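A.B. asks: Below is the sequence, then the predicted model.
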Amino acid sequence: MKQIAELIGLEADRAAEATLVRGGELERSGAVQLVRFSPSLVTAEVDDGAAYVEFRVVDGVLRWYCTCAEGRSGALCAHCVATAQSVRRRTGGKASPGGSSTAASASTARIAL
């Protein structure tokens, strides 16, 4: 089974270009504060309108949620991308893509609460 960091990285790399750019800006500015990092759960607070991000692996499937309007719709928003980039940095790049994006999409899902 893929590690949560790898799944998050693979999914973030599939985001739209504008989302990748904005997420990168947020991460580089220090806006991301990882709150919890475990084998099946990553939570973060992003200081851009006080967004809360959660990535969770349930039955081998990656699920995510963000409190921003875009994230609540189930989209992978800039806050999620910023969190993913912060996880990648924390894990020393181990979250970088090594498989195909098809494999990533087959193992991921969105949740909207």
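C.D. replies: In hand now; what should we look at?
A.B. asks: Only C-alpha atoms from now on, for both contacts and neighbour counts.
C.D. replies: Will do.
A.B. asks: biggest strand in this structure, by residue count?
C.D. replies: With DSSP state E applied, the strand covering the greatest number of residues in the chain is identified as strand 51-58.
A.B. asks: What is that one packed up against?
C.D. replies: Contacts defined by 3 or more Cα pairs under 8 Å, 6 or more residues apart in numbering; DSSP states H and E place strand 51-58 against helix 4-12, strand 41-46, strand 61-66, helix 78-90.
A.B. asks: gap between the third one and the chain center?
C.D. replies: Pointing back at strand 61-66 there. 8 Å (Cα atoms, centre = their mean, to the nearest Å).
A.B. asks: Which neighbouring elements make contact with the helix or strand that comes right after that strand?
C.D. replies: Following strand 61-66 in sequence order, the next helix or strand is helix 69-72 (DSSP states H and E). Under the contact criterion of 3+ Cα pairs under 8 Å, 6+ apart, the helices and strands touching helix 69-72 comprise strand 61-66.
A.B. asks: Okay, one more to line up with it:
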Amino acid sequence: MIISVSGENGHEGDAVTPLEAAFEERACAQRAGTDVFLEGVNLALLGRVDQLRIRPTNASGTVDDDGPHEVRLEATDEEPRTGCTCAEGSAGAFCRHAVALALVATGSAGLAEDDGDEDGEGIVVEGSLFADDPVHAAMRVFLSRVPRAELVETLLDAADEHEAVADALWEATVAWHGRQHGAAPSA
């Protein structure tokens, strides 16, 4: 079964499978919540999804995260279903392992193998969280999860080594202090 999605003008839409429609990345982010979604993004970008099997209505694979976890996704008429051998997934939650598998299986993370049906642009979905730059996506995950003290030291070390980083941090510091004290932003 294929679902047709119309383009911007109502024509020339892309064909998507029920799996792709059910596990579209923004829906996954809403269903999982921000923290769990970012953890799944991290696993996907680190290449932790293996033994991937994809069909139009379901996908399965293993996700390596402190040991392998068996994950299954299924697009049904009612709502998407997931299963995972981790504690959260076994309790029925949409876990980080299901997020990682969904992103890779649907091509949202730009990591699924090209099946030859693409137009030479690659398989990263336009408008995807990963479309602009997967390196920035990985760094965003890192920066959002690293402990604050470690982040501060990393940025100060980078500023010591690179003048452009020091300049950018100084400009951000001045702007932040201005906002804290009610100063109008400089043009």
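C.D. replies: The structure has been received and is ready for your questions. Computed from a predicted structure; not experimentally measured.
A.B. asks: thinking again about what came up before, report the inter-axis angle for the longest strand of the first structure versus helix 4-12.
C.D. replies: With axes from the mean of the first three to the mean of the last three Cα atoms, to 10 degrees as the criterion, the two stretches strand 51-58 of the first structure and helix 4-12 enclose an angle of 110 degrees.
A.B. asks: counterpart of strand 51-58 of the first structure in the second structure, which residues?
C.D. replies: Residues 69-76 of the second structure are where strand 51-58 of the first structure aligns, with TM-score structural alignment as the criterion.
A.B. asks: Can you point out the buried residues in that stretch?
C.D. replies: Residues of stretch 69-76 of the second structure classed as buried by neighbour count (16 or more other Cα atoms under 10 Å): 69-75.
A.B. asks: again, but for stretch 69-85 of the first structure
C.D. replies: 71-85.
A.B. asks: mean distance, the longest strand of the first structure to its aligned residues in the second structure?
C.D. replies: Between strand 51-58 of the first structure and the aligned residues of the second structure, the post-superposition mean distance stands at 1.3 Å (mean Cα distance after the TM-score superposition for the first structure).
A.B. asks: Specify the angle between that strand and strand 41-46 in degrees.
C.D. replies: Between the axis of strand 51-58 of the first structure and that of strand 41-46 there is an angle of 170 degrees, by the same axes, to 10 degrees.
A.B. asks: And the residue nearest the centre of the second structure?
C.D. replies: Val41 (3.7 Å; Cα atoms, centre = their mean).
A.B. asks: tell me the contacts of the closest residue to that one other than its chain neighbours?
C.D. replies: Nearest residue to Val41 of the second structure, sequence neighbours excluded (Cα to Cα, 6 or more residues apart in numbering): Ala100, at 5.9 Å. Contacts for Ala100 of the second structure were tallied using Cα atoms under 8 Å, 6 or more residues apart in numbering; they are 40-44, 49, 63.
A.B. asks: what residue of the first structure takes the place of Ala100 of the second structure?
C.D. replies: Using TM-score structural alignment, Ala100 of the second structure lines up with Ala82 in the first structure.
A.B. asks: try Arg148 of the second structure
C.D. replies: Arg148 of the second structure is assigned no aligned equivalent in the first structure, the criterion being TM-score structural alignment.
A.B. asks: Just give me the neighbour total for Arg148 of the second structure.
C.D. replies: Neighbourhood size, Arg148 of the second structure [other Cα atoms under 10 Å]: 11.
A.B. asks: Touching, Arg72 of the second structure and Asn58? I think so.
C.D. replies: Yes: under the criterion of Cα atoms under 8 Å, Arg72 of the second structure lies in contact with Asn58, with a separation of 7.3 Å.
A.B. asks: secondary structure element for Ala104 of the first structure?
C.D. replies: Here Ala104 of the first structure is covered by helix 101-106, with elements defined by DSSP H and E.
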